[in-house]
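Enquirer: Just a sequence and a predicted model for now, questions to come.
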Amino acid sequence: MDIATPLGEWFNREGRDLPWRRPGFGAWGILVSEVMLQQTPVARVIPRLAEWLARWPTPADLASAPPGDAVRAWDRLGYPRRALRLHAAATAITEEHGGVVPRDLDALLALPGIGEYTARAVAAFAFGDRHPVVDTNVRRVLARAIAGQGEPGPPSTRRDLAAMESVLPENLDAARLTNAAVMELGAVICTARSPRCDACPISDVCRWRAAGYPPYKGTRATVQPRFEGSDRHVRGLIMAELRASEIPVTATEIARVWADDAQRDRALQSLIADGLAEPTQDGFTLPA
């Protein structure tokens, strides 16, 4: 099944104008954008990405700053461990690669905090190399169009990469375009809850549509628990206090953010274990 050709034509006409897709947007910017975009909406990432790259335009610039500065600049993007991972990756790029983001996939995978998705995205989108790039949106499109099922089921790196590999053209430019187009289709057309099949450029070959949209009966991916009242919520409240202060936040001040002592202490200890908070004589701070 050739979905690459119609998807590429559609993407060239309809693809969103996003900063990281523009000519001249370098490998470091693409690496930062890909980390920020994990589990965070595009609209929230764009202004934070611009601020980040204005402050730290190269890996060496970020590596020279304290990790706490990266966490503070991350602000409310969520999952602040990503800021520490970016700082660690910038340090490794500076020390091991002369401050230049490596092109080789294995070298990208060897960077601290850089996983399969991010490494392949940088190799494909920054350098134009032919690698399958798979995120949640891609998995959904492939499940519907190729496998004929409404949901992709639990992720499997081996299976998911093989599925995307099977639709990638051999031509490097076309492969890069197809990676971007499949991802874009899942983000704006083939969405999880309200797919717009009438606007889909591959609806005529979609096996799920041809089968009459059968309900998915396979194993489902684990659903993340609700945020409000969760340990993640309490961690976020504590992080907001730490980011807002240039001096240690006292235990008394942290106690005010959440009434449940056991949950608050559990959240605080998890932040310390993750390297996002450090105890001092006077209280707690972001990592130095």
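Expert: Done, it's in.
Enquirer: Only C-alpha atoms from now on, for both contacts and neighbour counts.
Expert: Noted.
Enquirer: So Thr136 versus Gly98, what's the distance?
Expert: Distance of Thr136 to Gly98, computed by CA to CA, to the nearest Å: 33 Å.
Enquirer: More neighbours: which of the two?
Expert: Neighbour totals were compared for Thr136 and Gly98, and Thr136 leads with 15 against 12 (other CA atoms under 10 Å).
Enquirer: tell me the contacts of that one?
Expert: By CA atoms under 8 Å, 6 or more residues apart in numbering, the contact set of Thr136 is empty.
Enquirer: With Asp104 instead?
Expert: Asp104 sits next to Ala123 when contact means CA under 8 Å, 6+ apart.
Enquirer: and if you look at Arg207?
Expert: By CA under 8 Å, 6+ apart, the neighbours of Arg207 are Arg144, Ala145, Ile146, Ala147, Gly148, Gln149.
Enquirer: Put this next to the first one:
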Amino acid sequence: MTSTQIDAGAVLAWGLPRMRDLPWRNERDPWRILVAEVMLQQTQAERVIPKWLAFLDAFPTPRECAVAPLGDVLRLWQGLGYPRRARNLQATAAVVVEHHDGLVPDELEGLLALPGVGPYTARAVLAFAFERDVAVVDTNIARILARTAGERLTPKAAQARADAAVPLGDGWAWNQVIMDLGAALCRPTPTCNECPLAASCAWSRAGYPDPDPAIGSAGVSAKQARFEGSARQARGKVLKALNNGARPAADFDRHIVSSLLADRLIEQSGATISLPT
């Protein structure tokens, strides 16, 4: 299979009239964009919307988030899962206040230095808040990159291919639209007959040979482990149970309690545990 350049014009023509109506797409405030991007990690947009609105109502700027008890941040986060994201977001807010005068950095190095902010989130803030011509690579975009290239990609190769596709001056729209394309059509089981890239996609042109190049390619998420009965579910139940105050540690599985203490998501005083104050 021979890799070809991604046809940006075809993707924009397909996607601009179909762009999903998501509330953060009307925003350019970097704090609000950062909160959205952290919440959207491994979480569907529909679940994020009400949580994002409630969180920003409570913490409209990094300063409010930085000085709040971590327990209050975790209460607003409940229902999204992966609560370490909330702890890291508050730590980021504190760094932004202390070292950046309360302003989210507008360059890649400064963003990557923030707690819990990786390459995707940093570039997403640059693209969506500051409208820079940088490429983001989430799992939806990563599938497109690998399939159109016709091969599994390393992280470096995936980012280079994404960077080369960004049309000058259209970084904001491009990243939104190609993300929508991956979410709508270039899914784990793709709908290629409607895809604007089908004619130039190396995997499509080759007749979809096994293995799918997206499987195992950089940035493509593997299927999540079952949630029901998992440690993630048990941890969430403990945090929810502590919403209204301290409880005896003996009420809960000691291994789950130990893991939450290790992650600094709860506190222990004697025989009781509580959300951090």
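Expert: Received it, and whenever you're ready, just let me know what you need. Note that the structure is a prediction, hence the values are computed from the model and not measured.
Enquirer: coming back round to it: of the contacts of Arg207 of the first structure, which stay in contact in the second structure?
Expert: Retained in the second structure: Arg144, Ala145, Ala147, Gly148, out of the contacts of Arg207 of the first structure (criterion both residues aligned by TM-score structural alignment, their matches' CA atoms under 8 Å).
Enquirer: what's around the second one, how many residues?
Expert: A total of 22 residues lie near Ala145 of the first structure under the criterion other CA under 10 Å.
Enquirer: Lys217 of the first structure: neighbour count?
Expert: 10.
Enquirer: isn't there a strand covering it?
Expert: No. Using DSSP: H, G, I helix; E, B strand; the rest coil, the assignment for Lys217 of the first structure is coil, not a strand.
Enquirer: roughly how far apart are it and Thr191 of the first structure?
Expert: 19 Å.
Enquirer: go on, Thr58 of the first structure?
Expert: Taking CA to CA as the measure, Thr58 of the first structure falls 35 Å from Thr191 of the first structure.
Enquirer: more neighbours, those two?
Expert: Legend: neighbour count by other CA under 10 Å for Thr58 of the first structure and Thr191, higher for Thr58 (20 against 15).
Enquirer: The more buried one reaches Trp28, doesn't it?
Expert: Yes. Thr58 of the first structure is within contact range of Trp28, at 6.7 Å (criterion: CA atoms under 8 Å).
Enquirer: In space, what's closest to Gly283 of the first structure - neighbours in sequence excluded?
Expert: Residue nearest to Gly283 of the first structure in three dimensions, not counting chain neighbours: Thr250, with 4.2 Å by CA to CA, 6 or more residues apart in numbering.
Enquirer: how far away is the equivalent of that neighbour over in the second structure from Leu261 of the second structure?
Expert: Under the alignment by TM-score structural alignment, Thr250 of the first structure pairs with Pro248 in the second structure. Applying CA to CA, the value for Pro248 of the second structure to Leu261 of the second structure is 14 Å.
Enquirer: And for Val104 of the second structure?
Expert: From Val104 of the second structure over to Leu261 of the second structure the distance is 29 Å, taken as CA to CA.
Enquirer: Of the two, which one has the most company?
Expert: Neighbour totals were compared for Val104 of the second structure and Leu261, and Val104 leads with 25 against 16 (other CA under 10 Å).
Enquirer: Which residue in the first structure occupies the aligned position of the more buried one?
Expert: Counting by TM-score structural alignment, Val104 of the second structure corresponds to Val101 in the first structure.
Enquirer: do Val67 of the second structure as well
Expert: Under the alignment (TM-score structural alignment), Val67 of the second structure pairs with Ser64 in the first structure.
Enquirer: Fine, thanks again, bye for now.
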